[in-house]
Every structure is written in structure tokens, then in C-alpha cells.
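>>> need a structure here:
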Amino acid sequence: MYRPAGRTLAPRTLATAAVAAVALAAVPAATPPAAANEGNPTVLAWGAGRTGQLGNGSTADSLSPASVTSLFRGDVDKMSAGGSSSSDSFVLALTDKTVKAWGHNSSGQLGNGGRASQAVPATVPRLNGIKDIAAGGSHALALDDRGQVYSWGNNAYGQLGNNRTGESRTVPDRVQLPPRVSQISAGCDFSLALLENGTVYAWGRGVHGQLGNGSRALSSVPVRVKGLDDIVEVDAGCHHALARTSGNTVKSWGYNLYGQLGDSSTTSSSVPVDVDWLEGVVEIDAGADHNYVRTNDSRVWGWGSNQYGQLLETDEDFANGTLRTNRTAPIEIRRLEGVQHMAAGARHGIAVTADKVFTWGDNSEGQLGNGTTTPRYSPVDILDQGSAIKDVTASLGGNTSYAY
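Predicted coordinates for the structure are as follows:
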């Protein structure tokens, strides 16, 4: 459970820590925190709202959690929030093997055949039997229970995997991949698919090495990520990727300006590298430029961009002269010990326990949900007992948060 922070940087000897379109129109202010708490069964959203990504019929920002229109937590199996910024954010929700979408749509990323943005959830046609979803920068993926992948939206870099570039699609179309796919993830401009045999395929832009195949060229068809044959989970950041192995260690590849590869360097890599000293990892979450992992002893570790306090280093560290600098290798985030799930946004974080939701980091558009736009370098409790939140997510490159 949440507890006061201790020292953030644990020594390497602690490495065993396992770990139909609706027109956009302004409406009255969003639901205040009290109404979004106990007894409210809806999915909750807060932060930037300019593209309708809050799903409440409004384009206004919300500084506190507000209900997503007609979308109930008990019906939602998974959510994925995309966008490369708050100006193009959109959201997918998996409900009873179908997909709902809302938000920005200029590239057809809502999958409804049009390009008009919409501010309330609507069903994506032509998708049935879906078991996984992924929202990228301006494209989207879905995986059905036969192990087949579908893509739609922006295709400037071949991120739809249809052997073409530059032609966006406004409806889902099948991606040709080896059988069978077990999980998908989408970055700002590339896509990932994890096969049941533990191998990983990538397609889209490769300039930062984010395809992991040893090249920096784009690929409009899926190519195999080098050296990965025992992977059980993948997650894409904006221009980098993480993979969890069957031995519960972590691999990374792609862009590394902020240390988001976690290998004690800032050198980007076009092939997977080992994230330093992590063992026993049971969950990975890649944000735009920072990452969190949870280990099997309920501890949380993070690395990458830290300019907005994303890694929750303690105030006493700063008093002792420690700078809020990016971290190129994992550090323990003791303030998050015991959380059940985490989400890394563009410049903020979210965590959920059995009965609480915490947020921290940048708050320029209200993405912390505490009624202000003031950044927080320690966790703020925004949803208390009775909220019954099972998971959280955040826009890939934007400033919107979701709890479901």
C-alpha cells in the first residue's frame, strides 16, 4: 500500500525485486470529485478535453474525474488512450468483445468510416470477438480471439502494416502476420505484435530503432524483432518499446534520449538491450518517455524522463542536493510499493490500489485530477474508498487520464 517514501535509488543488490459521430460542443463543467467517487459506476476521465477525449460531450478540460457518457466500468475489459499530444488524443475501450472509440479522428483513428471527431463513445464497426486493443499516436490496432490483428488510422510510416505508406484508413483492415498473435501494442508511429510462440513483430517508423530489427528504415509490413523468442508481454512508448521475458526480466529498444531504455546510457538502439538489473518483473508500463514496472514482491521501479517528477524521488533527496534528473537505469519508487496497476502518461503517472487512485507529475491540463493545474512531486489521492477502480490508463503523448 501507499506509504511515505524512503530512499529512491536502491543498490544493485536489490535487483531481485520482481516487479454515429457526435459533433463536438461545449457543455457545463465536468463532474466534481464528490460525484465521481463512491456510487458512480461509470468510467472516469480527467485532464485535457479539446478533442472530445474525455467522452462526456465536451471539449473543455476537466480538472477532476468526470463520467464518460454511457460507459460503465463493469462493462469495460480494457482501455487504451492514444495521441501524440493533447491536440490529437483519442481513446479505445474494449467492451464484451467489441470496441468503442471517441476523441480525435482526422486520420480515421476512430474506425467509423469518417474523419469527424466525436466527444462520446461509439462502436467501431466490423470488429467482433476482440480480446485486445491498442491506441497509438494516430492509428489503432485490435486483436481478435482467433489471433488476427486489425489496424486503422494514420499510415504515414506504414504503421498499419498493409504494405503501403501515406494512405490512412478509416475502417479496420486485417494485418498479415504469422499465426497466432497473443497481444498488441502501439507507439506514436509504430506497432507491435507478440505471438503465442514468444516472438515479437514490429512495423511502422524505424528512425529511432523502434522496430528492433537492426535497421532504422521504416517497414510497412511486420518484421521480426531481433533476438526475442521468450517474450510474454510487450508495451510501446512513443518511440521506444519494452518487452517482458518468460524469466521476468525486461528488454528495451528504440529511442533513448531520456534514458528510457534503462541500460545506463542515452544511446538509442535498433536491437533489444537488457534493462539493468531488474528481476521478478510481473507488469510493464511504457509511457511516452518514461517507464514503470512492478515486481513480484509488490515493489515499483521506474526510469527515463523525470523532469516533472514522474519517478517520485523524495523531497529529502532534493534537499540533499539531488537534482530532478532523468534516470538511465531503474530506481525503486518506494512511494508506490503495493500498488496493483500503474499507467505512465506523457509527463505524469497514475496508480491504483484496492481502494484508491493516486496521480503525480505534470498537471498543466488537469491530468492529475485534483482540481488544480499545479504539478505534484508526491502522489495525490484523487479517488477514495468505494471507487472500485480496477485499472487506469493515460494518453500516450497527451494529458488525459482514465480510470475504469
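>>> please count neighbours and contacts with C-alpha atoms only from this point.
OK.
>>> F318: how many residues sit nearby?
11 (other C-alpha atoms under 10 Å).
>>> pretty sure it is touching L312, no?
No - F318 is beyond contact range of L312, at 11.2 Å (criterion: C-alpha atoms under 8 Å).
>>> quick one: D317 is in a helix?
Yes - counting by DSSP: H, G, I helix; E, B strand; the rest coil, D317 is found in a helix.
>>> secondary structure class of G158, three-state.
coil.
>>> show me what contacts it?
By C-alpha atoms under 8 Å, 6 or more residues apart in numbering, the contact list for G158 reads R164, T165, G166, F190, W203, G204, R205, L218, S219, S220, V221.
>>> show me how far stretch 323-333 is from its chain's centre.
20 Å (C-alpha atoms, centre = their mean, to the nearest Å).
>>> what helix or strand does A288 sit in?
Here A288 sits in a region with no helix or strand, counting by DSSP states H and E.
>>> from S305, how far off is it?
Distance, A288 to S305, by C-alpha to C-alpha, to the nearest Å: 9 Å.
>>> what touches both of these two?
R347.
>>> wait, A388 sits on D355?
Yes - contact criterion C-alpha under 8 Å: A388 and D355 qualify, at 6.3 Å.
>>> and these two? Which one has more around it.
Between A388 and D355, counting by other C-alpha under 10 Å, A388 is the more crowded of the two (23 against 14).
>>> for the more buried one, give its distance to Y404.
In terms of C-alpha to C-alpha, A388 sits 8 Å off from Y404.
>>> likewise for S138?
23 Å.
>>> who wins for most neighbours among the contacts of G158?
Result: F190 is most packed of these (other C-alpha under 10 Å), 32 neighbours.
>>> and that residue, how far from L127?
21 Å.
>>> for the comparison step, fold the sequence that follows:
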Amino acid sequence: MTRFDLLSWGANSHHQLGQSVESEQCVSPVAVNLNAVLGLIESEIEIKKVTGGAGHSLILDVNGNVYSCGWNAKGQTGIPGSQSYLSEFELIDKLKDVVIVDVACGWDSSMAIDNKGNLYVWGSNAYGQLGVRSSKIGNKAVIESPEKIDLQDFESEPIKKVSMGLRHSAVVTISGKLLVAGNGNKCQLGVIDSSNKPVRKIHTFTQVHDLSGIKSVACGQHHTLVQTNQGNLYAWGDNRHGQLGFDPIAYPSIASPSKLENINIGLNGEIFTGWTHSAALHDGKIIAWGRNTYGQLGRAELNKFQRNWIPELVKNKECHFIQLAVGSEHNVALTENGSVITWGWNEHGNCGNGTEEDVRLPVPIEMPKLGRVQLVGTGAGHSFAVVKYREDQENR
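Alright, predicted model coming up:
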């Protein structure tokens, strides 16, 4: 029988690591006992995705079940109750009768998509980031358990992609429309009003009309990055650190979608955003741009005159990357040979190398030698890896 372990490390001030213990941080990977936590016999859970927000985490398994743990003061775990946090992963009961295919976390809110393209939202809606204003739910500041949104304005068109930033969200419809909601005080929504000014807040999902044929979207702290079906990238929002891929001196912010020239990541590329940096994974290579204060670009130099807004390759001797997960200011990548590589902000041990010093250059971290890492994930300041063991590796 195949067995899977979930390892977690980094910030744990709200029990977001799911380790059943309260601690400020965990600086090296530690296994989460999912069998005991989820009441499973052997290891029946195979994880498809693991991600997190500021202080909460979500697991999506291959059967479409969603589990959560961590900070719950604003309902972001999707499990209502009086407790301010969940110390162990628990099944989100409200979603057990649907098949979820993707999940996303904002700072203190969450979203999910089912296999029919329906969108579910829960957690903080203080800035309209859940896109909820209906007769059924109302314009609530907090939604304690998942509620399905009816996108009537778009003929209930199925959703295929979802992303959440600090206080704004974006979804991509099956036809390639981009819809946004939430806070737009830094132009991160990309929506212009009738007086040609950036819209500062939207409580219901609204289309960004300058775009079509969108494949995927990634929301940062105050910026947004999209990928088209042709592999082109467009960005908008805050650009003080060059996170949009444009010179921040000339363009401190950009109000509407602007194409990044000379970058095309093809049909199989993927895009990612941290709080103030951006990245793309394409053909085994990672390209990054934006803020590098903590080494989040994987570049050792911190010269203030360096043009970090120009996308460059993240260099590592184990250069064929197959997965990337980006936290607020740190990165976790998986290579073809199963190595986990981390770099960037490490104040809470979120890089997993046993220290609290920032990691300027990508370095591998220690993982179980008998298993093979299948998947990596991140929250704002915490990280995950899923390790698969064969039957002959059970007795470690």
C-alpha cells in the first residue's frame, strides 16, 4: 500500500501547520499525522493541493474533499464554531457533497471551485474580496462556511481558475473572461470607471474588459498577473518594487492590464505572485522579478540600483524545476529528481533549512531519504511538502 506524509514548517502562531501543537514557528519540516487527524485507515488520502493564507491552511485531496486548519477568527477555515483556531486538519463538512477541483487562500479568506465550475467562498469579506452581494447571503463582512456564488451577470458561466491576494480576488471563466472583486486602492483590480479612473473597491465579481482569452491568474498583495492562452503575460497594480515587470521609477503603479514584452511562457507555463514579487515556471526554468529585499528572487545582490524589475532566471545547479509555490516573500520549488529547493524570507523558518536567516540563493533542504516528494505548497509564511512512500519503504 502506498503511504503519503504531509510535512509542514514555518510560522505556526495560529496552528496553521496542522501539527496539533502551539508554537511560534517550526524551522525544519515535521510530519503531520493525517491518519489520526482525519480518522483514516492507513493512508487513504492522496493530496492534490495544499495551500494557506496568513494563518490558515487548506488541503485538497484527489477525491475532491477539502480539509482545513489554523486561524478561524473570521471563518477562513470554513468550519463554523466558537474556536478562534483549529489545531488539526478537519474536513469541511459544507463541501463534502460536491467534488472540489481547486482551492485558494487570501489573507483571511478562502475560495474553491467544484467539478461543474461552481465557485464557493468563505472567510473575511471586509473588502468585498469574496465577491458576495446577493439576497441570499447579503454583503456580509464574514462568511463562516462555504457559500456558492451565483454569477448571474455572466450567465452562470463555469469558473476554471481562482486566485486570492491580500484583499482582492480574481477568477477565470471557461471562456477566458477575467472577473475581479475586492480592494483596488493600489489599482490591483484593473477596472476603469466611466470617468477613466481606477475603481477602488468592488463587492461583486466584475469583468476586466481589456482582456480576453485568459488561461490563468495570480493575485499578489497589491498586484495582479495573468497569462493568456497564447502564453503572453499582462500585469497591473502596485509596481513600487518592479513586481509588474516594468521600471518602477517610470511606472510606480499601472491602472490597467499591460503586456510584458519579450516574455512568453507558452501553453504549459505557469504564473505565480508573492506579496511584492512575481514568477513564472516554464520548461523546467523559473523566471522571477520584483522585490529582492529578502532574496525572494534568488539573486544574492541587494544593490539598490539593480534592475530587479527585469525578469531573470532563478539559478540553481539542480535546474529542472517541475513545481513552484510562492508565499508572501519566500519560495518553495520541487525539482525533477525530487529535491525541495527554497529561498527568500525566512524569519519564521519558512524556508525549512533549520535557521531564521533569510535565504539569498536557492538551496535544497533535507527531506526523508526513503520517500519521494510529490508536491509542495505555501501559505504566507509557512510551507508544505507531500512525501510518497512505496510499500517496501513503510518500515522507515
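>>> the stretch 201-350 of the first structure: strands as residue ranges?
Listed in chain order, the strands of the stretch 201-350 of the first structure (DSSP state E, counting those that start in this stretch) span 219-224, 231-236, 240-245, 250-254, 269-274, 281-286, 290-295, 300-304, 327-332, 341-344, 348-352.
>>> er, the stretch 51-200 of the second structure actually
Using DSSP E, counting those that start in this stretch, strands in the stretch 51-200 of the second structure cover 56-61, 66-71, 85-91, 100-105, 109-114, 119-124, 142-149, 159-164, 168-173, 178-183.
>>> select, out of the ones you listed, the one closest to N353 of the second structure.
strand 56-61 (21.0 Å; C-alpha to C-alpha).
>>> what sits up against that closest one?
14-17, 45-52, 66-72, 76-77, 100-103, 105, 108, 379.
>>> tell me what angle the biggest strand by length in the first structure forms with strand 98-103.
If you go by DSSP state E, the first structure has its longest strand at strand 62-72. Orientation check (axes from the mean of the first three to the mean of the last three C-alpha atoms, to 10 degrees): strand 62-72 of the first structure against strand 98-103 gives 150 degrees.
>>> what's strand 62-72 of the first structure packed up against?
Under the contact definition 3 or more C-alpha pairs under 8 Å, 6 or more residues apart in numbering; DSSP states H and E, strand 62-72 of the first structure sits against strand 42-47, strand 118-123.
>>> what about the closest residue to L127 of the first structure other than its chain neighbours, distance to H240 of the first structure?
In space, and not counting its chain neighbours, L127 of the first structure is closest to T98: 6.2 Å by C-alpha to C-alpha, 6 or more residues apart in numbering. As judged by C-alpha to C-alpha, T98 of the first structure and H240 of the first structure stand 28 Å apart.
>>> what of P178 of the first structure?
Where H240 of the first structure is concerned, P178 of the first structure sits at a distance of 23 Å (C-alpha to C-alpha).
>>> among the contacts of strand 56-61 of the second structure, name the buried ones.
14-17, 45-52, 66-72, 76-77, 100-103, 105, 108, 379 (16 or more other C-alpha atoms under 10 Å).
>>> what does the residue nearest to L127 of the first structure correspond to in the second structure?
Under the alignment (TM-score structural alignment), T98 of the first structure maps onto N65 of the second structure.
>>> so who does that match touch?
N65 of the second structure neighbours (C-alpha under 8 Å, 6+ apart): L91, I92, L95, K96, V99, I100.
>>> and if we set it to 10 Å?
45, 47-48, 59, 91-93, 95-101 (C-alpha atoms under 10 Å, 6 or more residues apart in numbering).
>>> can I get these in TSV with distance to D5 of the second structure?
Shown next, in TSV, are the contacts of N65 of the second structure (distance: C-alpha to C-alpha, whole Å):
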residue	distance to D5 of the second structure
I45	9
I47	9
K48	13
I59	13
L91	17
I92	20
D93	23
L95	23
K96	22
D97	25
V98	25
V99	23
I100	21
V101	21
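>>> for the counterpart of L44 of the first structure in the second structure, grab the count of nearby residues.
L44 of the first structure maps onto L7 in the second structure, with residues paired by TM-score structural alignment. When counting by other C-alpha under 10 Å, one arrives at 23 neighbours for L7 of the second structure.
>>> which one is L7 of the second structure nearest to, not counting chain neighbours?
That would be A31: by C-alpha to C-alpha, 6+ apart, it lies 4.3 Å from L7 of the second structure.
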